[in-house]
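Q: Quick one: sequence and predicted model below, then my questions.
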Amino acid sequence: MKSLKITFGLICLAILASNIATMSRWNEARGVYDDVCYLRQAHLFQRFGIGGLNTNAALDDDHYFQGKLKEIAYAEWQEPAGWPCHTPMPGDKFVLQYPPGTGALLALFPEGNQVVPLYVSASLIVSGLALFGIFTAPTLPLTLGAGSFGALAVYIMVNPGKASYSVAPTMAVCAAAGFLTAWWLVKARQRLWPVMLIGLLLGVSVNFRLPNALLAAGYFLFLGIPLVWSRKLITFAQGFGFGVAVLVGMAPTLIAQAVNAGSPIATTYGSADVVAPAFSLVVFGQYLSDMQFGLIALAIGSTAWQLRMGEGGVRQVALVAVGNLLVNLVFFLSHPVFTPYYVVPIAMLTLWSLSFAALMEPVKASEAPPLPHGAAGVGALSR
């Protein structure tokens, strides 16, 4: 089994190396409007520090964003009213629609070379957790599962991860939150700190893309429903602590909305982006023909399997996954717009959580790997 773990580890490292080689050739001016808008947020942070939360188009007095739009041959580069991903607000100002987190991470790296380091950093986190899962797998079937999923998770950092700069940090958060979810429910069910750390991570993910708020839905259901009948202090503390941690994590977005839209709960998205649910067979068909369908099918299948076969904490992880999948799939499948990454975060959070839960579940005696030859006799003598 050791050789199999080494083989899977090398496969993951090979995919990581290939990804990094591919990322190193990426062009930050590939013509995608979202890209230059995230880069504008990064530029504001580098120029004004925390004042970069204010994304008023009037602050482009150094013509940075106009230059970026000219670079991608955008026709209305001179007039803020025609700028992409900017929303009109009272007072004749135009502000970025996106939350500030992705731009803040890009701002950590030198201008002109920001995207590649962001993706490489996120890929290293994902790869590290994938390798950890592989080398801690206690049985042959779990090694096969951890190795196959680890390779998939690393590969996804390029496809469909490249579709939006917000996907890379989201994938890293999903991996870390999945590990902590499994640790909490399998190893530390009565502890408060894992719950709050999960809430903080999921709150932080909202700063990358607002729909990431739905990633916490299953946790709120899992923690909130028991409050109806339970009077245990730890039950209340975990539910309350999780909610507070989520709010703390998403505080930058709430502050940015207050600055740009006039209220922490006011959206910076325009009416064209805030649309009512409308189930469409066309959109559903796009999901069916996309890689996302495979991921969701895998997530649903894994969740159903653990609900049926899992025990204790593993089954509880599956219950969290059920709530999360239901809320997220209802939202995105009824959203009248398709993109190649919308349901990737919930699929990966689910798979990371279930994968680590299976790895952490105590191995039954009948499933444990055989002891090395002679070890049983040595153990008997030591007794």
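A: Nice, thanks for sending it over. Since the structure is predicted, the reported quantities are computational estimates derived from the model, not experimental observations. Numbering: from 1, shown residues only.
Q: From now on I want contacts and neighbour counts done on CA atoms only, so please keep to that.
A: Fine.
Q: Tell me which helix or strand comes right after the helix or strand that residue 203 is a member of, heading toward the C-terminus.
A: Assigning secondary structure by DSSP states H and E places residue 203 in helix 193-206. Note on helix 193-206: by DSSP H and E, the next helix or strand toward the C-terminus is helix 217-224.
Q: Identify the residues contacting that next one?
A: 235, 238, 239, 243, 319, 320, 321, 322, 323, 324, 325, 327 (C-alpha atoms under 8 Å, 6 or more residues apart in numbering).
Q: out of those residues, who has the most neighbours?
A: Counting neighbours by other C-alpha atoms under 10 Å, residue 321 leads those with 29 neighbours.
Q: In addition, the following structure is provided for comparison:
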Amino acid sequence: MAELETRWHPSTAGLSEAQWQELCGAARIPFFSWRWLHGLEASGSIVPRQGWQPCHLGVWRGEALVALAPLYLKGHSYGEFVFDQSFAQLAGQMGLRYYPKLVGMSPVSPVQGYRFHVAPGEDEAGLTRLMLEEIDRFCREQRLLSCNLLYVDPSWQPLAEAAGWATWLNQQSLWSNPGFASFDDYLLGFNANQRRNIRRERRAVEEAGLTVSPLAGEEIPAVMLQRMHGFYEQHCARWGAWGSKYLTEDFFRYAAEHLRPDLVLFSAHRGDPLVPVAMSLCVRSHEGLWGRYWGSNEEIENLHFDVCYYAPIEWAIGQGLRWFDPGAGGSHKRRRGFVAQPRASLHRWSDPRFDRLVRQWLPHANAQLLEEIEAVNAELPFCRRELPLAAV
């Protein structure tokens, strides 16, 4: 039997889509598929000139790919949504170079589920150890201070923790579907005051003459994804330097050709859904929905809430999906039924002094984060207070 060999790959293009999908296809998280990550690279969205150098780690047995870790060398911390600027500041005070750093995630998408992908029948624990050792070697050789694996799959997390990786918790939001049959069932979970508020917010959109319609998968005309890029670009421009515009127009063209089965658009329109006033882009799996981007040509009260939260929730209920992850940030999500959740990232620092200082701080930071989540969820406008922390 051929020996195992680790190789670093500077792009998805050098790896077979079929082999990649054989390893990670079972998870069915579109953000980690070969097509999604290749689209980010091929479109010029995630490339070295934007501060992202693909650096994927593969484990090979002869010509067979048996394990895979999507990784990137980063020259900044944008597009991660795990805010480590305090780490960068500490490194500067200690005379250490914080960038570049090695990051494992689906770029610009705070999506839980990162893991090392291992071929069926292989020793997952053993291959995880091998890959973590190779990452340590690579970081020493390249003089990198850190490797950071973000939004990790909770079921895989113990394998890396057993190898000494440090866990840092951050807060995200999640709406969970206990088996609702309709949007009215969703409303019944709120107290009477918030039910009235949500109905009022949706009514304001109707009174503006707008209907919100979903377009899913092959129902999406290519032109609608081109229009979605326009909404996305316009929305980012409103925030100026803080606009977080990561995706190029070419990515939306690529999505129209290769990614439509995983996409859902919500079009707010007067008459023809293909002539939208506003639109949001979501990504789906067989279990759940992720909210990603939105934009609007008109300033209409509560339109954002309907297009980005209520219409996707209503669609998810109709599809029997179990959860909806609306994306990073936004305390306003809480009042729409999105429960605060802890999300773990795993970290390794090569400098012993830096490692010691951060590990001393992490237990307090993680405990404080869990207290904040408990306090936030205690204030949610639900009829019942039992709010289990669900895992995606």
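A: Sure, I can see it. In this text the structure is predicted, and so the values were computed from the model without any measurement.
Q: now what about the TM-score between them?
A: The pair, once superposed, lands on a TM-score of 0.24 when counted by TM-score structural alignment, normalised by the length of structure 1; 161 aligned residues with a C-alpha RMSD of 7.3 Å.
Q: need the contacts of helix 217-224 of structure 1 in CSV with secondary structure and distance to residue 249 of structure 1, can you?
A: Conversion of the contacts of helix 217-224 of structure 1 to CSV gives the following (DSSP: H, G, I helix; E, B strand; the rest coil; distance: C-alpha to C-alpha, whole Å):
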residue, secondary structure, distance to residue 249 of structure 1
235, helix, 21
238, helix, 16
239, helix, 16
243, helix, 10
319, helix, 24
320, helix, 20
321, helix, 21
322, helix, 24
323, helix, 21
324, helix, 19
325, helix, 22
327, helix, 21
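Q: List just the nearest of those to residue 134 of structure 1.
A: Nearest to residue 134 of structure 1, judged by C-alpha to C-alpha, of the contacts of helix 217-224 of structure 1 is residue 321 at 21.9 Å.
Q: Run through the residues that contact that closest one.
A: Here residue 321 of structure 1 is in contact with 218, 303, 350 (C-alpha under 8 Å, 6+ apart).
Q: wait, what's in contact with residue 123 of structure 1?
A: With the criterion set at C-alpha under 8 Å, 6+ apart, residue 123 of structure 1 makes contact with 16, 154, 157, 168, 172.
Q: For the second one, the count of nearby residues, please.
A: Spelled out, it's residue 154 of structure 1. Neighbours of residue 154 of structure 1 (other C-alpha under 10 Å): 28.
Q: Please enumerate the helices of structure 2.
A: 17-24, 34-42, 85-93, 124-142, 157-161, 183-188, 192-207, 222-238, 249-258, 303-305, 311-319, 352-378 (DSSP state H).
Q: Go through those and name the closest to residue 284 of structure 2.
A: helix 311-319 (9.3 Å).
Q: list the buried ones in that closest one?
A: For helix 311-319 of structure 2, the neighbour count (16 or more other C-alpha atoms under 10 Å) marks 311, 312, 313, 314, 315, 316, 317 as buried.
Q: show me the contacts for the second one.
A: The contact partners of residue 312 of structure 2, taken as C-alpha under 8 Å, 6+ apart, are residue 266.
Q: Kindly recompute the last result at 10 Å.
A: 212-214, 264-266, 280-282, 289-291, 305-306, 318, 324, 326 (C-alpha atoms under 10 Å, 6 or more residues apart in numbering).
Q: buried subset of those?
A: 212-214, 264-266, 280-282, 289-291, 305-306, 324, 326.
Q: now, which of these sits nearest residue 171 of structure 2?
A: Nearest to residue 171 of structure 2 among those is residue 326, at 12.7 Å by C-alpha to C-alpha.
Q: hang on, the earlier thing: any chance of the contacts of residue 321 of structure 1 in a markdown table with neighbour count and distance to residue 253 of structure 1 as columns?
A: Shown next, in a markdown table, are the contacts of residue 321 of structure 1 (neighbours: other C-alpha atoms under 10 Å; distance: C-alpha to C-alpha, whole Å):
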| residue | neighbour count | distance to residue 253 of structure 1 |
| --- | --- | --- |
| 218 | 21 | 21 |
| 303 | 26 | 31 |
| 350 | 31 | 25 |
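Q: circling back: closest to residue 52 of structure 2 among the buried residues of helix 311-319 of structure 2?
A: Using C-alpha to C-alpha, these come closest to residue 52 of structure 2 at residue 312, 30.9 Å.
Q: contacting residues for residue 367 of structure 2?
A: Residue 367 of structure 2 is in contact with residue 169, counting by C-alpha under 10 Å, 6+ apart.
Q: Can you report how many residues neighbour residue 92 of structure 2?
A: Neighbours around residue 92 of structure 2, by other C-alpha under 10 Å: 12.
Q: So it versus residue 354 of structure 2, what's the distance?
A: Separation of residue 92 of structure 2 from residue 354 of structure 2 (C-alpha to C-alpha, to the nearest Å): 11 Å.
Q: hang on, the earlier thing: only the buried residues of the helix holding residue 203 of structure 1, if you could.
A: Buried residues in helix 193-206 of structure 1 (16+ other C-alpha under 10 Å): 194-206.
Q: now, the most widely separated pair of the buried residues of helix 311-319 of structure 2?
A: 311 and 317, at 9.9 Å, using C-alpha to C-alpha across the buried residues of helix 311-319 of structure 2.
Q: Residue 127 of structure 1 and residue 147 touch, don't they?
A: No: taking C-alpha atoms under 10 Å as the definition, residue 127 of structure 1 is not a contact partner of residue 147, at 11.1 Å.
Q: shared neighbours of the two, which are they?
A: 9, 12, 133, 153.
Q: Following element in sequence after the helix or strand containing the first one, please.
A: The one in question is residue 9 of structure 1. According to DSSP H and E, residue 9 of structure 1 maps onto helix 2-23. Using DSSP H and E, the helix or strand that follows helix 2-23 of structure 1 towards the C-terminus is helix 33-48.
Q: list the helices and strands that next one packs on?
A: The helices and strands touching helix 33-48 of structure 1, judged by 3 or more C-alpha pairs under 10 Å, 6 or more residues apart in numbering; DSSP states H and E, are helix 64-71, strand 93-96, helix 101-106, helix 115-136.
Q: Please identify the most buried of those.
A: helix 101-106 (a mean of 25; mean count of other C-alpha atoms under 10 Å).
Q: how about JSON lines for the contacts of residue 123 of structure 1, with distance to residue 34 of structure 1 and secondary structure added?
A: Formatted as JSON lines, the contacts of residue 123 of structure 1 follow (distance: C-alpha to C-alpha, whole Å; DSSP: H, G, I helix; E, B strand; the rest coil):
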{"residue": "16", "distance to residue 34 of structure 1": "25", "secondary structure": "helix"}
{"residue": "154", "distance to residue 34 of structure 1": "23", "secondary structure": "helix"}
{"residue": "157", "distance to residue 34 of structure 1": "18", "secondary structure": "coil"}
{"residue": "168", "distance to residue 34 of structure 1": "14", "secondary structure": "helix"}
{"residue": "172", "distance to residue 34 of structure 1": "20", "secondary structure": "helix"}
